[in-house]
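Asker: I'll drop the sequence and a predicted model, then ask my questions.
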Amino acid sequence: MMYKDIKVIAFDADDTLWVNETYFRDAENEFAKLLNDYETENKIHQELFKKEIENLKHYGYGVKGFMLSMIECALELSNNQLDTNLINRIIEIGKDMLEKPIELLNGVEEVLQTLHGKYKLIVATKGDLLDQERKLDKSGILKYFHHLEVMSEKKVPDYKKLIGHLDINPSELLMIGNSLKSDVLPLLEIGASAIHIPFHTTWAHEMVSEKQAQSKDFKTLSNIKEVLAYL
């Protein structure tokens, strides 16, 4: 067994267990159409992304921070002349996102059923705590997990802190996720294991260079069900 030392398997949530980025892309497109009297849709997308990145240090990740970034971006693009009806519509876009049904990705429950009891399973994700708890509760898969770990960032210090909380060695942790930047490369740096399962849509902030992606120390699989061949 390649992962013979593993005691804990951590799963990323968004776009690993369930669909998420697709809803953000749909919301961005709706936002751009709302404001197309002020700028081209391409420019609106660019400005919104810049505003999101600028605001990460204030709001963190998640729908609520995204809503605030949309409002700030709209006010700036309109030179603070934005109609209040448009502000209300932007808030509605965010609320609609928070009420989206949870769409599990293919094979997720089968994998969790198989691994449950053999390993300690946890969710390790970024985002808004309330929203991630809501999604996990609505997903129907909460019963498989020991606990939910919502991290402000997923970088080396954050994973070291997680390993400390779990009271395990790095070699005893396997992370499964869709982001090379957040779910794979930091784990390899601290001596843990990682499996990459790409999602068809990736937020630009999670992209890495081709050089960074060339590490041979992790597996890339096309579907989460394939992990069962290694565990």
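Answerer: Good, I have the coordinates.
Asker: CA atoms for contacts and neighbours, from now on please.
Answerer: Fine.
Asker: Can you show me the strands along the protein?
Answerer: Applying DSSP state E to the chain gives strands spanning 8-11, 120-126, 147-151, 173-177, 193-196, 219-220.
Asker: quick one: residue 27 from residue 221, how far?
Answerer: Taking CA to CA, to the nearest Å as the measure, residue 27 falls 29 Å from residue 221.
Asker: So those two - more neighbours on which side?
Answerer: Set side by side, residue 27 and residue 221 show more neighbours around residue 27, with 20 against 14, by other CA atoms under 10 Å.
Asker: Second structure for comparison follows:
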Amino acid sequence: MVNLSTIAFDADDTLWHNERFFKLTEERFAELLRDHTDANGLPKRLYEAEKRNLGHYGFGVKGFVLSMIETALDVTDHKVPGEVIRELIDVGRDMLAHPIELLPHAQETVEALAGSHRILLITKGDLLHQERKLAQSGLGDFFDAVEIVSDKTPDVYARIFAGHDGGAEGAMMVGNSMKSDVRPAIEAGSHGVFVPHDLAWDFEHADAPEHPKYHEIADLGALPDLIKAIG
């Protein structure tokens, strides 16, 4: 077995909070449309629009805002007031500018592992927003490479890990999404570590794999000991 030489981290809701801002914005979205449509079924309509638009806009705040606007138009038969659209745009800008708040043990764990392993950041979403969040996080100097991708698939992980010593067999992917961080990384040949987060987008749900390279920890503070145990 190849020893672990590369540790890759997801960003949103693995190293810093993210989904909480989407949830708060969804609540504001419902408030803005309360006087213009029946609120029943609104979350489902928005979720359907988000999934439908992933292929057009990708992941992130910008696609989310466009999906809110599309949903607002659809559920009101294009009668939604212009000031509501204006506020949805403003809410999106607020999301893009929101300060970064690191999750517990994120900094100490990344910093500790940077002294013994090659550390990668593999995240998906809007390029400018992800770069801004990384810069604000204070973690940027610890990463040997940063990959901002349109989606996370086995082929993407295989390509990224192939560029580092040990390849996928000597790599570990750490993240809060079973669908995007864990399962495809394991399919590519690496270890996959699931770190649950209290909030998770429905799209990212998937069953845990039955695989010897699958691991689950309560928080990032447990990661160094897990890595030592694997070798």
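Answerer: On my side now, so go ahead. Please read all numbers here as calculations on a predicted model, not as lab measurements.
Asker: List the TM-score for the superposed pair.
Answerer: Counting by TM-score structural alignment, normalised by the length of the first structure, the TM-score of this superposition works out to 0.93. Behind it: 226 aligned residues with a CA RMSD of 1.5 Å.
Asker: For the first structure, identify the residue most remote from the centre.
Answerer: Distance from the C-alpha centroid of the first structure, by CA atoms, centre = their mean, peaks at residue 81 (33.6 Å).
Asker: quick one: what's aligned to that one in the second structure?
Answerer: Matched to the second structure by TM-score structural alignment, residue 81 of the first structure sits across from residue 79.
Asker: go on, residue 115 of the first structure?
Answerer: Checking with TM-score structural alignment, residue 115 of the first structure has residue 113 as its match.
Asker: Check whether that match really touches residue 119, as I assumed.
Answerer: Yes. At 7.5 Å, residue 113 of the second structure counts as touching residue 119 under the criterion of CA atoms under 8 Å.
Asker: okay, these two: which has more neighbours?
Answerer: More crowded of residue 113 of the second structure and residue 119, by other CA under 10 Å: residue 119, with 23 against 17.
Asker: The more buried one contacts residue 7, doesn't it?
Answerer: Yes. The pair residue 119 of the second structure / residue 7 is scored as a contact, 5.1 Å apart, by CA under 8 Å.
Asker: Which residue ranges of the second structure form helices?
Answerer: Taking DSSP state H to define them, one finds helices in the second structure at 19-33, 42-57, 61-75, 82-97, 106-114, 127-137, 154-162, 183-188, 223-230.
Asker: by how many degrees do the first one and helix 42-57 diverge?
Answerer: For helix 19-33 of the second structure against helix 42-57, the angle by axes from the mean of the first three to the mean of the last three CA atoms, to 10 degrees is 120 degrees.
Asker: for helix 19-33 of the second structure, packing partners?
Answerer: Using 3 or more CA pairs under 8 Å, 6 or more residues apart in numbering; DSSP states H and E, the elements in contact with helix 19-33 of the second structure are helix 82-97.
Asker: which residues touch the match of residue 81 of the first structure?
Answerer: residue 73 (CA atoms under 8 Å, 6 or more residues apart in numbering).
Asker: Residue 3 of the second structure maps to what in the first structure?
Answerer: Per TM-score structural alignment, residue 3 of the second structure is aligned with residue 5.
Asker: how far away is the closest residue to that match other than its chain neighbours from residue 48 of the first structure?
Answerer: Excluding the flanking residues, the one nearest residue 5 of the first structure by CA to CA, 6 or more residues apart in numbering is residue 172, at 5.3 Å. Shown here: residue 172 of the first structure relative to residue 48 of the first structure, a distance of 40 Å by CA to CA.
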